[in-house]
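[1] Build the 3D model from these lines:
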Amino acid sequence: MNYKTKISVYFLSLLLTIGISCKQKNEAASDEHFITNSDYLKKVEADFAKVKKLAAGRADALFSVFKGLDTKRSEALKFLYAYMPINDLADYNGAFFLQNVNLAFAARDSFSWGASIPEDVFRHFVLPHRVNNENLDSSRAVFFKELYPRIKNMTLTDAALEVNHWCHEQVNYQPTDSRTVSPLGAIKAAFGRCGEESTFAVTALRAVSIPARQVYTPRWAHTDDNHAWVEVYVDGTWKYLGACEPEAVLNKGWFSAPVKRAMMVHTKAFGKYQGSEDVINEKEKYATLNVLQYYAPVKNIWVKVLDENKNPVNNALVEFGLYNYAEYYPLKKQTTQTDGLAHLKTGLGDLRIFASDRKKKFAIQKITVAETDTLQIVLNKNVGDEFSVEYENVPPVEKSLDKIDAAGEEENKRRFAYEDSLRNSYIVTFYTKEKSDKLAAELGLEKDKVWTFMSQSRGNYASIENYLRQSTKNHKDLSVKLLENIAKKDFYDIDYNILLNHIDNFRVFEGQNYPETIVNQYVLNPRVYWEGLSSCRKFLQDKFQNLVKKTPQETIEALIKWTKDNVKIDNENTYYNIVNQPIGTYELKVANDFGRKIFFISTARALGIPARLEPATHTIQYYDDNTWKNIVFAKNTSFSNPDMAKISLAYNNDISLEPLYRVHFGIAKFKDGSFETLHYDWDKPLSKFPDKQELEAGYYQILTGNRLKNGTILTKISFIKIAKDEERKIVLSYKLDESTPKPIAQWKNKLTNNKLTVIGWLDPSTEPGNHFLNDFQALKTTFTEQNINMQIYCANNQEKAKIDKRLPQIYAAKIDDNRTNFKDFYKKSQNFDNQKTLPVFIIVNPKGEVFYFSSGYNIGTSEQILKMYKKLK
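    Got it, this is the predicted structure:
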């Protein structure tokens, strides 16, 4: 089914289910306003008029649906059009948005709480069809049909909790790549990362007229990573829940403790927002709201940027940077006015302040928020200055949780297990190895490759099977190569017609003999980055065949000119980090910078010319004369051959682990007033970098980070200027923890067998437990080679089976009946009574002295265990 347009069947089912006649409703309320504030309505009308002009290239597809609409629906649809991101205007039709409006109103009329939802809350947090950067689909109708019978007689609070139980029946946590699947795509996979789970849950809640919004901590302060969850509007206030992780009550989740250490928690409000929350970033089409104060202690801080004469600097860029993933992630970027001031409400940890002007002057300084009111920072460095600094960044202190009534906990656990069984009963219907082998034999393909494809397809196996059956008729070899080059996630949500569009219309530029690997990755492959795939190849060939010249270079030059002349750049109104599909860009003639890159590369590939994003900088490149050539869209430049240099990376033996990119070190280039981290593969070991890594000449920040067990991060930062053709050796140096381990508790138990022992209690079904198992994969060889004595305990055979699949045999899980040893540890140690969230890890020596303890959500636990074990050994 085409989820963009064909939802009429679902919508009809909805109307029949709740017994509503749209015609009767329209006649009864033809003059009813959706927006009752006349000033706000005028603003919406004005912004809608701008959109009509912007989207003139798709006028019929978008605006013809307004004919005959009553006032309420017309205003609601205008509100959506006025503030939706550009890609929605480019990629979806008016019928889709109108049906979402009808569904939203019909659902509001179906539940007892509908009439009590404030107008502005409904407008911003029920009506919008988009949650984040997911592909849109017909889930609003499907989810209503599923949920209405379950919750129709419930209170709003009980309904919100019940919807989350239903979400858990469909989806649980598993890390995936950064592309966000559609809600129905998540059902096909039966899993998703936290951003997908929260998108899924918000969609489900809004489908039954429960105001909901996705909430993020963009980066944790105490550990690498981020997290997303959901807030629901109940009894006049926002309360939180863990998406697809149901609890017995609201305002409870496994993240309740770590979020008390957060430095930022934010959410986005669709449209012009006039609520009471702190707005940290107000744009034309949305607002980013700072809701940290509802989770953690906060403080207002100011930064005043001064020049070397102590005058305030106007138009300076200020970044409030939080260390995470080997960079200082900007919690907020702000441009100063004539007073030189920038402001942030944040948590009580450490930040790095970076400020720069338009004259290539800058300054950096670490601050402790609890000790800072206004920082005066002087721009006393020049771009190109070489120097180093060291920082110790301390996160907010751990805080104990308020006690929550445990009523309903046991019933919730029982339901949780039952919901797992429902989801697993669906998973067992996926393609089997036996069926896959039969398909491979029938089509004459390698069994192992076909099983890889079919096992990754999850609930989308019919689509991948259809693709293989049809594509192998004429493209047997190519059909496999295409699947080998798309992303793992594509298998479980792509429509086979998209794949057929790309393979049936695949071609290589006439007269060219490119290397096979180049052709497979950069011509045949439909994926450029993490964009949503579409059936665009034939369309682009038809539209741009007239640009094809005798050589690839001439063709690329013609395509550059067409793109520069026809595609307008609008970075302000394309938000959520989403881009148009190539066809949408062609029709709308508007895109953001990155969307234009996707369009250009997709078009070049359609014409048979290899093209890609350069791996480090994401500059557009095309392949010609056995080399990659840069493409820019500057006014007078088509091709850019940047000045290049080479670096050799090494590290001192003062650290015990090989450095990983974006874990222990990062490389960032100065561009447009700030340092941008290069896009090398995450977790890439230093030894996997070339002996001489080529990169553009320029000004760089080389950063190393050493995370301590308490979350503090020790950083060294070097600023270096690398000249054209220079070859420089860079030795990564780390700020070390010189402290001596001291016992923090006493626990004598036979489990240690008089050896230095790591003991862990783990629940693999939880997100924190899953994170440990994922993190451990990178270090499992180190653990076994260095004979780390570790014992993992779980509650039952089901948990043991899940753990044992992901750990070496030497660390096979053991069952701690009734958590006997777990309870004994807490009884005897007496130091950690309020820290019992799994996973729990300790390191205990033969004397029974406990030197290490961790509980709950932490990224990098395996590394911390390894560091402490080596110190004690």
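
[2] only C-alpha atoms for contact and neighbour calcs from this point on.
    Will do.

[3] Sketch out the strands for the stretch 351-500 of the chain, chain order is fine.
    361-368, 374-378, 381-382, 387-393 (DSSP state E, counting those that start in this stretch).

[4] tell me which residues in stretch 485-492 are buried?
    By neighbour count on 16 or more other C-alpha atoms under 10 Å, the buried set for stretch 485-492 is I486, K488, K489, D490, F491, Y492.

[5] do the same with stretch 568-579
    Of the residues in stretch 568-579, those with enough neighbours to count as buried (16+ other C-alpha under 10 Å) are K568, I569, N573, T574, Y575, I578, V579.

[6] coming back round to it: out of the strands of the stretch 351-500 of the chain, which comes closest to S535?
    strand 361-368 (46.3 Å; C-alpha to C-alpha).

[7] part of a strand, is V279?
    Yes: according to DSSP: H, G, I helix; E, B strand; the rest coil, the state of V279 is that of a strand.

[8] Contacts only, for the residue nearest to it when sequence neighbours are not counted.
    On the basis of C-alpha to C-alpha, 6 or more residues apart in numbering, the spatially nearest residue to V279 that is not a chain neighbour turns out to be L289, at 4.5 Å. Taking C-alpha atoms under 8 Å, 6 or more residues apart in numbering as the definition of contact, the neighbours of L289 are H266, T267, K268, A269, E277, D278, V279, I280, N281.

[9] Of those, which qualify as buried by neighbour count?
    H266, T267, K268, A269, D278, V279, I280.

[10] Give me the secondary structure label for D725.
    On the three-state scheme (three-state DSSP), D725 is labelled coil.

[11] Counting neighbours, what do you get for it?
    Each residue near D725 was counted by other C-alpha atoms under 10 Å, and the total is 14.

[12] this one as well, want them side by side:
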Amino acid sequence: MFSANRAFQIEERFEELIPLLGDKKVEILEGLKSCSEDEGLAMKFLYTTMPLSDMACYSFEVFLDYAKHGLYLWERDAWHIPEDIFLNYVLHHRINEEEIMPCRSFFYNQLKDRVVGKSTQESILEVNYWCSEEATYQSTDERTVAPLTVYKSAYGRCGEESTFTVSALRSVGIPARQVYAPRWSHCDDNHAWVEVWCEGEWYFLGACEPEEILNKGWFTSASSRAMLIHSRWFDFIAPTDEEEIEHKGMATLLNQLQRYALTKKLTVKVVDHKGKAVSHARVDFEVLNYAEFYPVASVWTNEVGEASLITGLGSLHLHVSKEEQSADILINTKDVDCINIDLSQSVIRDEWIELEVIAPLDASIHTQQPTYSQKFKGKNRCSEATQKRLEKVASFQNKDEVLDIARGNAEEIVYFKLAEVKKEAEVWKDKLLGVLTQKDYRDCKGEVLIEHLNYAVTYAKCYEEPIFIQYVLSPRVALEPLTAYRQFIHSYYSQEEKAKMVQNPKYIWQHIEETIETDDTREYPNLITTPVGCLQIKRGSEVSKKILFVAICRTLGIPARLHTIDGKVEYYTNGTFEAIETEALKNSICILRSREETWTYFQNWSIAKLHKGQYQSLNLSQLQWEDGELALNLEPGVYRLITSNRLPNGNIFAKVMYIGLKASESKTVQLELKEAKLSDMLEHIALPDFELKDQNKKVIKGLELSQYAKHLWIWIEESKEPTEHILNEIYEKKELFKTIERQIIFVMRDQTALEDPTLRKVLNALENISIYYDSFEENINTLARRMYVDPDKLPLIIVTDENNQGIYATSGYNVGTADMLLRIFGS
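    The predicted model follows:
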């Protein structure tokens, strides 16, 4: 399978890995003895390119399943794939940060008959139709489940849909990878999709969102407004034809932005107070998103103090740091190619700094469109896929709420509920299930829950029930995969060691710090090594070590947690939670005050603490304002407070304040939002033409209806609250809307909508509103996406100008929309 040179490199690298195997060494080396020569090399390739957490968390047999299926595909060589492409994008088990389960052989058996005899491109499209039959989008929490769980659940968020689709493509030997916009610039969100290697080139597609052609997806325009899009490469040999951004542990991030957007090279030169170049400084290229500066890339300066990035044409916030020094600046890359930053010029002052953050304009990079016949075929096939998926989902339905949520994993929940456990544990079964997340129901294992229950119940009478359930019984600490660890921990430590830990929980952390090594270069951020894995290989990330601490505490009956605001490790003693880090005393106070604005954390404000040169956002989402005031108990230090006003055109008007807090100091800050003029809010987006029907069912070109003047389009969902709200707002201001009623177009599904009393009331008051009809399928999705609003929320409201460009749009429930519309038409 491997070239001689590649085989030598793998063997050499594996020899270097052996000292890091810890207690997994015997399992791995014994497993290799039973492999054929090619299987052994494939396994060694996987081990030398995987994060240590993979090696620690999963058995040899899991990876052997990937290796054997990869060899099976290589021997058939259906697509004539180069070695490096095959190893990294077909054989490799890891895609991003998903849980690993054997799945490739299973997916292959589902797909093999559907791709036989087809070209590479035809096979790619066919696989995506199958994915659409099996799963669709649904928002979930940040933990990324395994592709097999997505299949069994019939849904996942975009990061899960894309790992599922990549796995399906790899299962039939088609090279595929996930690409990722870490944060959009034009809206508060991110997105992941799929790239496929087809006849020597990379193409893209929307995961579980089939089209009849490649290089098309709802995100095509959105991706042209990104400041960065990247993919991951886990091999220790760098690719020769792609731009490396940075190394994140075992992964190399590759810059894919040039495939999607207009770009330029930005160079940052870092100097000290004497103008001398500063090498090995970290430069974070940040996007303002969710009201926080989020690093889409981090690059270290070279010997002449320079760091470069190919990026989009819009605003970037640059945060430069080295040791305890840091400096910030906002730039617009459209106007800047190179910038010097003085690392010594960081000034902490308690005053607001105003910023205008500009999102890139969208660009026509990929203009390919399916033909009429392709559209017709695709529409029918998508309808068929949806019907198959709905039938699959219907088979999951259950009157028991937990089993209904569990979907294809319901048998594991049933197994747990019916399992024989300790007599005193039986009454705690439902309470354990009650502390799990909905995603846990979809992929938990009954045996794991049984182990946690049987070991935890010993301590049930030691604490008040809420403390016991949340912080002793619960198997979940953060976003780690749920695993059994209590029996292992009990047997791992001697009775003397366990007694010492119970007597002084801080000794547990001291023991972890002394025995568990952190090697970030061999890890991948956001992957968590399980408690058992940490103890077996004596290695783990900082987060993994924190989870290990909580796991040991809970195993020994000590309530413990990670604090929701800052992630600090805490254990329960004398009726309260105490931080392990004694220096982390929150004895400083920052009192935030507000006038009339509604403040929503990670929407229009956030606060971050400076730690080792980096600002780390606090999670204050659960805190509630009282009478326009919010008191924050904080550690002494430097904080960055941000308020963010996202405009309809994607730009942001922001304010930033840097606050220095001394020990026991109290400061009061009046939160302020930077307001925008109407002209700052509007867009100028060319809209694709679309077809509607009039009352006689005659097909009408939509844009022919709105030429030469501003027009207001509203796709009506009658009798639903969001539509009722905007209709009532219009009716309340009917005298003002009378001046533009001939420029208003209501679009509805059919004439039965006219029976709705609220709609009828508005039409009686504004008799010259035009009415047209639409299926609410393709047009809503296309136009909403084009205007960067949510296509799944109705009503869809769009204002077009005299050139038929979209200048304003909104969707769903939004208070005050009528006033905004009148402002636009009044301008």
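
[13] can I get the buried residues of stretch 485-492 of the first structure in TSV with distance to L156 of the first structure?
    What follows is those, written out as TSV (distance: C-alpha to C-alpha, whole Å):
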residue	distance to L156 of the first structure
I486	43
K488	38
K489	35
D490	36
F491	37
Y492	34
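
[14] Where does stretch 130-140 of the second structure end up in the first structure?
    Residues 166-176 of the first structure are where stretch 130-140 of the second structure aligns, taking TM-score structural alignment as the criterion.

[15] Tell me which residues are up against the matching stretch.
    When contacts are defined by C-alpha under 8 Å, 6+ apart, stretch 166-176 of the first structure is touched by residues 147, 186-187, 189-194, 197, 200-201, 204, 243-246, 416, 419-420, 422-423, 489, 766-767, 770.

[16] which residue in the second structure lines up with the residue nearest to V279 of the first structure?
    When the two structures are superposed using TM-score structural alignment, L289 of the first structure falls opposite L254 in the second structure.

[17] cool, and K671 of the first structure?
    If you follow K671 of the first structure across to the second structure using TM-score structural alignment, you land on H611.

[18] sorry, back to before: could you point out which of the contacts of L289 of the first structure is nearest to N164 of the first structure?
    Nearest to N164 of the first structure among the contacts of L289 of the first structure is T267, at 19.2 Å by C-alpha to C-alpha.

[19] Let me see the contact set for R358 of the first structure.
    With contact set as C-alpha under 8 Å, 6+ apart, R358 of the first structure has these partners: N315, A316, G673.

[20] P795 of the second structure now?
    With contacts defined as C-alpha under 8 Å, 6+ apart, the neighbours of P795 of the second structure are I714, W715, I716, E717, P722, T723, S811, G812, Y813.

[21] now, which of those residues lie within helices?
    Of the contacts of P795 of the second structure, the ones assigned to helices by DSSP state H are P722, T723.

[22] just the helices in the stretch 701-827 of the second structure please.
    Remark: helices assigned in the stretch 701-827 of the second structure by DSSP state H, counting those that start in this stretch are 721-732, 734-737, 757-765, 778-786, 817-826.

[23] closest one to G557 of the second structure among the ones you listed?
    Set against G557 of the second structure and scored by C-alpha to C-alpha, those come closest in helix 721-732, at 49.2 Å.

[24] Burial check on the aligned residue in the second structure for F48 of the first structure, number of neighbours?
    Per TM-score structural alignment, the equivalent position to F48 of the first structure in the second structure is F14. As a burial measure, F14 of the second structure scores 19 neighbours (other C-alpha under 10 Å).

[25] right, and F14 of the second structure touches K44 too?
    Yes: under the criterion of C-alpha atoms under 8 Å, F14 of the second structure lies in contact with K44, with a separation of 6.2 Å.

[26] Relative to L872 of the first structure, which of the buried residues of stretch 568-579 of the first structure is nearest.
    Using C-alpha to C-alpha, I578 comes nearest to L872 of the first structure of those, at 48.3 Å.

[27] Quick check: V303 of the first structure is in a strand.
    Yes: inclusion of V303 of the first structure in a strand is indicated when three-state DSSP is applied.

[28] Give me the spatial nearest neighbour of it, chain neighbours excluded.
    The spatial neighbour of V303 of the first structure that comes closest, neighbours along the chain excluded (C-alpha to C-alpha, 6+ apart), is L375 at 4.7 Å.

[29] Most neighbours out of the contacts of R358 of the first structure, which is it?
    Ranked by neighbour count under the definition other C-alpha under 10 Å, the contacts of R358 of the first structure are headed by A316 with 27 neighbours.

[30] OK, contacts around that one?
    When contacts are counted by C-alpha under 8 Å, 6+ apart, A316 of the first structure is found next to V305, T335, T336, Q337, G340, A355, S356, D357, R358.

[31] Also Y601 of the second structure?
    Shown here is Y601 of the second structure, whose contacts under the criterion C-alpha under 8 Å, 6+ apart are A291, L620, S621.

[32] ditto for W713 of the second structure
    Contact partners of W713 of the second structure, counting by C-alpha under 8 Å, 6+ apart, are I744, I745, F746, V747, L796, I797, I798, V799, T800.
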